[in-house]
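Undergrad: from the sequence below, what's the structure:
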Amino acid sequence: MGKIHDKINDRLREFIEAQPVYFVATAPEQGGHVNVSPKGYPDTFAVLDDTTVAYLDLDGSGVETISHVRQNGRITIMFCAFSGPPNILRLYGTGRVLVPESPGFTELIKRFGPHPGVRSIIVVDCDRISDSCGFSVPFMSFDRDRPLLDEWAERKDVQQRRAYRAKNNRESVDGVPGLLPEETDPVTQRS
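TA: Modelled structure (predicted):
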């Protein structure tokens, strides 16, 4: 049923590219709340090489992933087949946060579709790549992406997004530091 892979092969890459949603899980070093975030917009995820992936981190209501990854690096990304053959793919690894000032950010952002509200890019070096049956995952049909997050970001000017990030993205729900004060300025470039 389950299988561990030494790399993201062509079959797994095709599976990843076909999924309209993925889930990101992180946790603080000790105690605290485990966070699982659904991510849409398939053009926000990229397989960089056989063991490295990245996703575009857009404005959101919290900053759990950034906080946890900066604290301990632990991250798991999960894809589920809601159509076609059953499958669950988990990418376990060590993440790092690239903000606009980080080396490599400007080049890496070109790998993603156009979205406003870019906070960072999360890069994951996978140390375990495994899939399993997914026999109990229901069939669900995909209608379309919700444009609401992009629309929300488009309605905010730079000052409004800066204020939002300062209020909501400086620390996790458990008080783990998230965005630094100098990192709350919205990216002036779109992805």
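
Undergrad: use CA for all of it now, contacts and neighbours both
TA: OK.

Undergrad: contacting residues around V137?
TA: Going by CA atoms under 8 Å, 6 or more residues apart in numbering, V137 touches C80, A81, F82, P86.

Undergrad: one more, for comparison:
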Amino acid sequence: MGKKLNFITTELQEFIENQKIFFVGTAATDGRVNISPKGTDSFRVINKNKIVWLNLTGSGNETGAHLLKNTRMTIMFCAFEGKTMILRLYGEAKILHKRDDGFSQFLSLFTENVGARQIIEMEVDLVQTSCGFAVPFMNFKEERTTLNNWAVKQGEDIIEEYWKNRNTQSIDGFETNILED
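TA: Next up, the predicted model:
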């Protein structure tokens, strides 16, 4: 059954590397809780207590806004194929924008993506596994290329304009500071 650990083991890192989707949960002190599914090759384990993920341009920027208000974050992986498991990573996270130290260092860990808007860096303080016995089997077919194709077609200038129009505030009106200098 479930276990609680203070770090990501080698076995759990291998599990993470084999997953095609993960879910991110954040919340400000008030307002709505946000849970976002994330895909593509956008997640890296840096060491046993640090992860980063590449946050791509999307229709909203709830995670970015929430982390400015409250640094708590939970990441969840589910095994939809193979051995059952749910894995949650708990910790404190911060946002790195293109203007921030560390952004380019971590960005180099990922395939180039025009839609890259932020990198989320999280210090993991609790790792929890649970059985996942009720999670259904689902077969992975392929990655969706829609978001990446859209970003390439738009180009950096149009994407920055999109951020200005769609990514500067959360649905609760919290600032994301995505374009702040």
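
Undergrad: can you give me the TM-score here?
TA: The TM-score (TM-score structural alignment, normalised by the length of structure 2) is 0.96; 181 aligned residues with a CA RMSD of 1.1 Å.

Undergrad: pick out whichever of the contacts of V137 of structure 1 sits closest to S120 of structure 1.
TA: Of all those, C80 has the smallest distance to S120 of structure 1: 24.3 Å, by CA to CA.

Undergrad: report the separation between that closest one and F15 of structure 1.
TA: Counting by CA to CA, to the nearest Å, the gap from C80 of structure 1 to F15 of structure 1 is 9 Å.

Undergrad: neighbour count winner among the two?
TA: C80 (23 against 16; other CA atoms under 10 Å).

Undergrad: which one is the alignment partner in structure 2 of that one nearest to, not counting chain neighbours?
TA: Using TM-score structural alignment as the criterion, the counterpart of C80 of structure 1 in structure 2 is C78. Distances taken as CA to CA, 6 or more residues apart in numbering put I86 closest to C78 of structure 2, at 4.6 Å, once the chain neighbours are dropped.

Undergrad: contacts for stretch 20-35 of structure 2 next, please.
TA: Identification of contacts with stretch 20-35 of structure 2 by CA under 8 Å, 6+ apart yields 36-41, 62-63, 65-67, 69-70, 72-78, 140, 172.

Undergrad: L68 of structure 2 pairs with which position in structure 1?
TA: Using TM-score structural alignment, the partner of L68 of structure 2 in structure 1 is R70.

Undergrad: how about the helices in structure 1?
TA: 10-18, 64-72, 105-108, 148-155, 158-168 (DSSP state H).

Undergrad: the residue nearest to C78 of structure 2 and P136 touch, don't they?
TA: No. With contact defined as CA atoms under 8 Å, I86 of structure 2 and P136 do not form a contacting pair (11.8 Å).

Undergrad: tell me which of these two has more neighbours.
TA: I86 (17 against 12).

Undergrad: what separation do you get for the more buried one and D100 of structure 2?
TA: 33 Å.

Undergrad: tell me the centre residue of structure 1?
TA: A centroid search over structure 1 (CA atoms, centre = their mean) returns Y55, at 4.7 Å, as the residue closest to the centre.

Undergrad: the strands in structure 2, which residues?
TA: Taking DSSP state E as the criterion, structure 2 carries its strands at 3-5, 22-27, 33-38, 43-47, 50-56, 72-78, 86-96, 116-130.

Undergrad: what residues in structure 1 pair up with stretch 163-173 of structure 2?
TA: Under TM-score structural alignment, stretch 163-173 of structure 2 corresponds to residues 165-175 of structure 1.

Undergrad: what about that stretch, start to end distance?
TA: 15 Å.

Undergrad: distance from that stretch to the middle of the chain?
TA: Chain-centre distance of stretch 165-175 of structure 1: 17 Å, with CA atoms, centre = their mean, to the nearest Å.
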